[in-house]
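In: Following is a predicted model, sequence given first.
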Amino acid sequence: MPETSLPLLPANRAQGAIPILPVTLKSWPGIERSLDKAARTWLKASGFVGQPGRHALVPDKAGNLHQVFYGIAETAKPGEAFDFARLVRVLPDAAYRIDGELPDLRGAVMGWLLETYRFERYRKPSTPAPRLVCPSELDRAALLTAAEAHFMVRDLVNTPSADMGPDELEKAARQVASRHRAKLRVIAGEKLRRDFPMVHTVGQASPRRPRLIDFTWGPARAPKVTLVGKGVCFDTGGLDIKPASGMLTMKKDMGGAANVLGLAQMIMAARLKLRLRVLIPAVENSIAGNAFRPGDVLTSRKGIRVEIGNTDAEGRLVLGDALALADEESPDLLIDMATLTGAARVALGPDLPPFYTDDEGLAADLARHAMAVNDPIWRMPFWAPYYALIESNIAELNNAGESGFAGSVTAALFLKRFVERARSYVHFDIFAWTPAAKPGRPKGGEAQAIHALFGAIAERYGK
């Protein structure tokens, strides 16, 4: 495989790498007794006894770093697979290898890779991250592909909206498409107004023209997998304007589009046996004299008329038109990803995105793969009685409703009205952001659910 700047060395580079030895509170006394007197004295002075999450650096007689001990728990807990990545921030620049057993070896290595991410577009580069030798039993190429897609998502989300508007999002999509020789088209202007009226209406108040990005890859007769990503490059809330605090992270409102591009890159790099289609409505929800208003009624591509209860519920409008287009060709699997509701964060917090599907088999597959790759997700219901919460007195749907209850569920139900022909449909209400740094997850833009999705898609459609 081609060389990469990511700090994961081939397995044949293990010789000379500094060993990292995982230990537990239970195993440590025996390991400590096997060390020479100088090492035991050094470690006793440091206070290291194998505590989970703690590390100890041991020098050789010349004072050079000789080995690293790292404490792990006796029993691994869900969500802790990336804890090994704590070492990235404390070890000096050198090559390291894992010398011992870890409960989740892949998770430890992936966490290491993800912890080395730096967003340095607007600052001087930091010191190089320590390098890790890939254990021979892991697929280094697959790990690098997954990490590269993850980093791309983070870069797109972290970029300020001044440098990541609809034009730049289109450019990013073109780069992903051209890398894998996918066919891309962009619908804008009068054709967008006519064929995708809700996309056009949401974006019409911005000087940066709205558009629908559409690319396809793979043989036409293969199973059809379609990805739809919310590409709201900045969201003021429109005339129902957000408070200043609500706009601070609104550069991430295109996080659904970023994650869809990351997932698409993984699918195409793996050359899965499917026909992939990616749809991204790219807009800014801005304020001007021609901005859409509360109380307006929009006619969607599907013909469903939508009363605007709140201009800050714009994501479901642009997704509705894109989903209608996707649904017209009856895909085998239709997936949308969107930074859609604050209600999802209230219910499940920033780290656990909900997903909605009526496909029981797919739901089980996603949950299984999410656990396997430490990509947490949680299933929520398409609870049909809640359609009553988004009824309109003058149209067929209200984009927000008046009750304030079940905001993530009603948003999911709104989207589901635009999907009839797809054999299987799943909606992800992601956050695309890490508000406080954790091992393997630095503060800032984040990829969510794409590794779980890739695992399920690869298993379902094969390589």
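Out: Okay, I see it.

In: switch to C-alpha atoms for all contacts and neighbour counts from now on
Out: Will do.

In: neighbouring contacts of the host helix or strand of L113?
Out: Element membership for L113 (DSSP states H and E) is helix 105-115. Residues from elsewhere that reach helix 105-115 (Cα atoms under 8 Å, 6 or more residues apart in numbering): 6-8, 81-88, 102, 132, 134, 138, 143, 147, 150-151, 373-374, 439-442.

In: residues of that helix that come out buried?
Out: Neighbour-count burial for helix 105-115 flags 105-115 (criterion: 16 or more other Cα atoms under 10 Å).

In: likewise stretch 351-362?
Out: Under the neighbour-count criterion of 16+ other Cα under 10 Å, stretch 351-362 has 351-357, 362 buried.

In: again, but for stretch 406-418
Out: Using 16+ other Cα under 10 Å as the test for burial, stretch 406-418 gives 407-416, 418.

In: which non-adjacent residue is nearest A324?
Out: Distance criterion Cα to Cα, 6 or more residues apart in numbering; nearest residue to A324, sequence neighbours excluded, is F418 at 5.3 Å.

In: Surely the one you found and G320 touch.
Out: Yes - with contact taken as Cα atoms under 8 Å, F418 and G320 are classed as touching, separated by 5.9 Å.

In: longest strand anywhere in this structure?
Out: Here the longest strand in the chain is taken by residue count, with DSSP state E as the criterion, and it is strand 275-285.

In: Give me the distance from the helix or strand following it to the chain's centre.
Out: Scanning forward in sequence from strand 275-285, with DSSP H and E defining helices and strands, the next element found is strand 297-299. Its chain's C-alpha centre lies 32 Å from the corresponding centre of strand 297-299 when counted by Cα atoms, centre = their mean, to the nearest Å.

In: helices and strands around the helix or strand following strand 297-299, which ones?
Out: Tracing the chain past strand 297-299, the next element assigned as helix or strand by DSSP H and E is strand 305-307. Applying 3 or more Cα pairs under 8 Å, 6 or more residues apart in numbering; DSSP states H and E, one finds that strand 305-307 contacts strand 297-299, strand 397-398.

In: and the longest one, what does it pack onto?
Out: I take that to be strand 297-299. Strand 297-299 sits against helix 197-203, strand 305-307, with contacts defined as 3+ Cα pairs under 8 Å, 6+ apart.

In: Residues contacting it, please?
Out: Strand 297-299 is touched from outside by 197-198, 305-308, 395, with contacts defined as Cα under 8 Å, 6+ apart.

In: try this one side by side with the last:
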Amino acid sequence: MSQINGFTSETRNALPLHVMTREQYAGWRAQQSDALGAWLDAQRFNGSGGSVVLLPGEHGLAGAIVGVGDPGDVYSYAHAPFALPEGTVWTLADALAPEIETLLQLGWGLGSYRFARYRKPNRAPAQLAATPSAEVRDVIAASLRVRDWVNTPTEDMGPQQLEDAARELATAHGAQIEVITGDALLEQNFPSIHAVGRASHRAPRLIVLRWGNPGQPHVALVGKGVCFDTGGLDIKPGDGMRNMKKDMGGAAHALGLAGLIMAQQLPVQLTLLIPAVENAIGPDAFRPGEVIATRKGLSIEIDNTDAEGRVILADALTYASEQQPEIVLDFATLTGAARIALGPDLPALFSNDDTLAQQWLQAGESVRDPVWRMPLWRPYLRYLHSNIADLANAGSRMAGSVTAALYLERFIAEGQTWAHLDVYAWNDGERPGRPAGGEALALRSAWAMLKTRYA
């Protein structure tokens, strides 16, 4: 997994770094010498967001200015590590408010990331002479883990490797772990997880991690762990299958958040559930029209084998509800419909509890890591009607993200507080601090929300 880059405790050769908005720059510029002003004007620098200018000195480089757009957004600072020259070390030239310095450090840590498992990056990031707090480092580390797990191709990130990642977290934080694998899923009544994963040469499994004191509020996290999704017998076209290594993005988010909760010793009892499978094509693949049993006792008619994530989540959510936690949060790269509705950056939030939903929305606004609440419009359950089973796993193309969430809700116990996040877990293109590939979306806001509830 990626190390946190971009920070150093060595200040001996550090250069002064000015961090300012366009408005702050205008006042700073007026106080500079004519020579420096001419230099800045010649480069048409005005302090706008996402900009950097180097300052000259007698013996070469004497400092730099980083232009900031929205000071409350961590990504306003994330361009700096690769916009500043490689090998340089920087120290803040001006005192920043503590909350702004924290955002700078978060943005610097996220902006210094490059996925390097298979190819060495073209260059190293510039270094910030700073010692981030334990929480800042843990938030960065959790975000980078999510990116790494999602970026890793399926041959190196299958069900076994997801289990290995969970075991590594359990060992690091003194958690207990149990894994139910292969036909043992049938023996222990997790038939829907088994049905989806049975065609793969790599056995399906349910990963269960437990941590914390039973006397604390109980939080259950559930993550969709489809390590590769061919679409099954309803096979995806090539362009739709290309990035399906990322279909375990929900599991990556749940694992990353669990690691953050444990590292920060949040006073909760934690249960983490990851149903981990490959949706493969083979002689034993589940078929359209089959009726599959579930742990809850509801029968599912398979309308489409490419709607497999909700099938494995059915058993995991049922099991989570059986533990009677205070809240259940599930994360899943579940529907293209959510992306069409809200785009890649805005995860769709569904919840049966207004207080929980509002806390997450407010946390998202506070830390600039937003979610958008979508309706559990129960009349649309008609789109999941089956003539031979309790419900179908898919149906109409109408309101696809809503019907998927309604399907999941059928496996939540009555009275159980629950939220579901339909997350893309991916950057389609390059932006400062957000390289193309795997991304942690709403992880920081989920953490902020949990801190509000429990810390």
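Out: Okay, I see it. Every value quoted in this text rests on a predicted model; they were computed, and no experiment measured them.

In: that older thread, switch the buried residues of helix 105-115 of the first structure over to CSV; also include distance to L212 of the first structure.
Out: CSV is the format used below for the buried residues of helix 105-115 of the first structure (distance: Cα to Cα, whole Å):
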residue, distance to L212 of the first structure
L105, 41
R106, 37
G107, 36
A108, 39
V109, 37
M110, 34
G111, 34
W112, 36
L113, 33
L114, 31
E115, 34
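
In: between these, which is closest to V225 of the first structure?
Out: Closest to V225 of the first structure out of the buried residues of helix 105-115 of the first structure is M110 (26.3 Å), distances taken as Cα to Cα.

In: Trace the closest one over to the second structure, please.
Out: Aligned against the second structure by TM-score structural alignment, M110 of the first structure finds its counterpart in L106.

In: Over to T311 of the first structure?
Out: Pairing criterion TM-score structural alignment: the partner of T311 of the first structure within the second structure is identified as T305.

In: what's stretch 164-179 of the first structure aligned against in the second structure?
Out: Under the alignment (TM-score structural alignment), stretch 164-179 of the first structure falls on residues 157-172 in the second structure.

In: For the matching stretch, buried residues please.
Out: Neighbour counts using 16+ other Cα under 10 Å place 157-163, 165-167, 169-170 of stretch 157-172 of the second structure among the buried residues.

In: Equivalent analysis for stretch 141-154 of the first structure, please.
Out: Buried residues in stretch 141-154 of the first structure (16+ other Cα under 10 Å): 143-154.

In: In the second structure, what range does that stretch match?
Out: Structural correspondence for stretch 141-154 of the first structure: residues 134-147 of the second structure, per TM-score structural alignment.

In: Can you tell me what sits against that stretch?
Out: Contacts of stretch 134-147 of the second structure from elsewhere in the structure, counted by Cα under 8 Å, 6+ apart, are 1-4, 102, 105-106, 109-110, 113, 115, 249, 252-253, 255-257, 259-260, 263-264, 437-440, 443-444.

In: go with 7 Å
Out: Under the criterion Cα atoms under 7 Å, 6 or more residues apart in numbering, residues 1-2, 4, 106, 109-110, 252-253, 256-257, 259-260, 263-264, 438-440 lie in contact with stretch 134-147 of the second structure.

In: Got a quick PyMOL command for the buried subset of those?
Out: Paste this into PyMOL to select the buried members of the contacts of stretch 134-147 of the second structure, with burial taken from 16+ other Cα under 10 Å:
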select buried, resi 4+106+109+110+252+253+256+257+259+260+263+438+439+440
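
In: which ones among the contacts of stretch 134-147 of the second structure are found in helices?
Out: Secondary structure assignment (DSSP state H) places 106, 109-110, 252-253, 256-257, 259-260, 263 from the contacts of stretch 134-147 of the second structure within helices.

In: G212 of the second structure: which of those is nearest?
Out: Nearest to G212 of the second structure out of those is A263 (Cα to Cα; 11.4 Å).

In: who's in contact with that closest one?
Out: A263 of the second structure makes contacts with 138, 173, as judged by Cα under 7 Å, 6+ apart.

In: So the residue mapped onto it from the first structure versus V228 of the first structure, what's the distance?
Out: A263 of the second structure is assigned A269 in the first structure as its aligned equivalent, the criterion being TM-score structural alignment. Counting by Cα to Cα, to the nearest Å, the gap between A269 of the first structure and V228 of the first structure amounts to 19 Å.

In: repeat for A367 of the first structure
Out: From A367 of the first structure across to V228 of the first structure, the span is 21 Å (Cα to Cα).

In: the more surrounded of the two?
Out: For A367 of the first structure and V228, the more surrounded residue by other Cα atoms under 10 Å is V228, and the numbers stand at 27 against 18.

In: Name the helix or strand for that one, please.
Out: Element membership for V228 of the first structure, per DSSP H and E: strand 224-229.

In: among the contacts of helix 105-115 of the first structure, which ones are buried?
Out: In those, burial by neighbour count holds for 6-8, 81-88, 102, 132, 134, 143, 147, 150-151, 373-374, 439-442, counting by 16+ other Cα under 10 Å.

In: mind checking the SS state of P267 of the second structure?
Out: Here P267 of the second structure takes the coil state, with states given by DSSP: H, G, I helix; E, B strand; the rest coil.

In: Wait, it touches Q216, no?
Out: Yes - using Cα atoms under 7 Å as the test, P267 of the second structure is close enough to Q216 to be in contact (6.2 Å).

In: Now stretch 16-24 of the second structure on the first structure. Mean distance?
Out: Compared with the first structure after fitting, stretch 16-24 of the second structure has a mean deviation of 3.4 Å; criterion: mean Cα distance after the TM-score superposition for the first structure.

In: G63 of the first structure and R131 of the first structure, how far apart?
Out: Note on G63 of the first structure: its distance to R131 of the first structure, by Cα to Cα, is 21 Å.

In: Sweet, I'm off.
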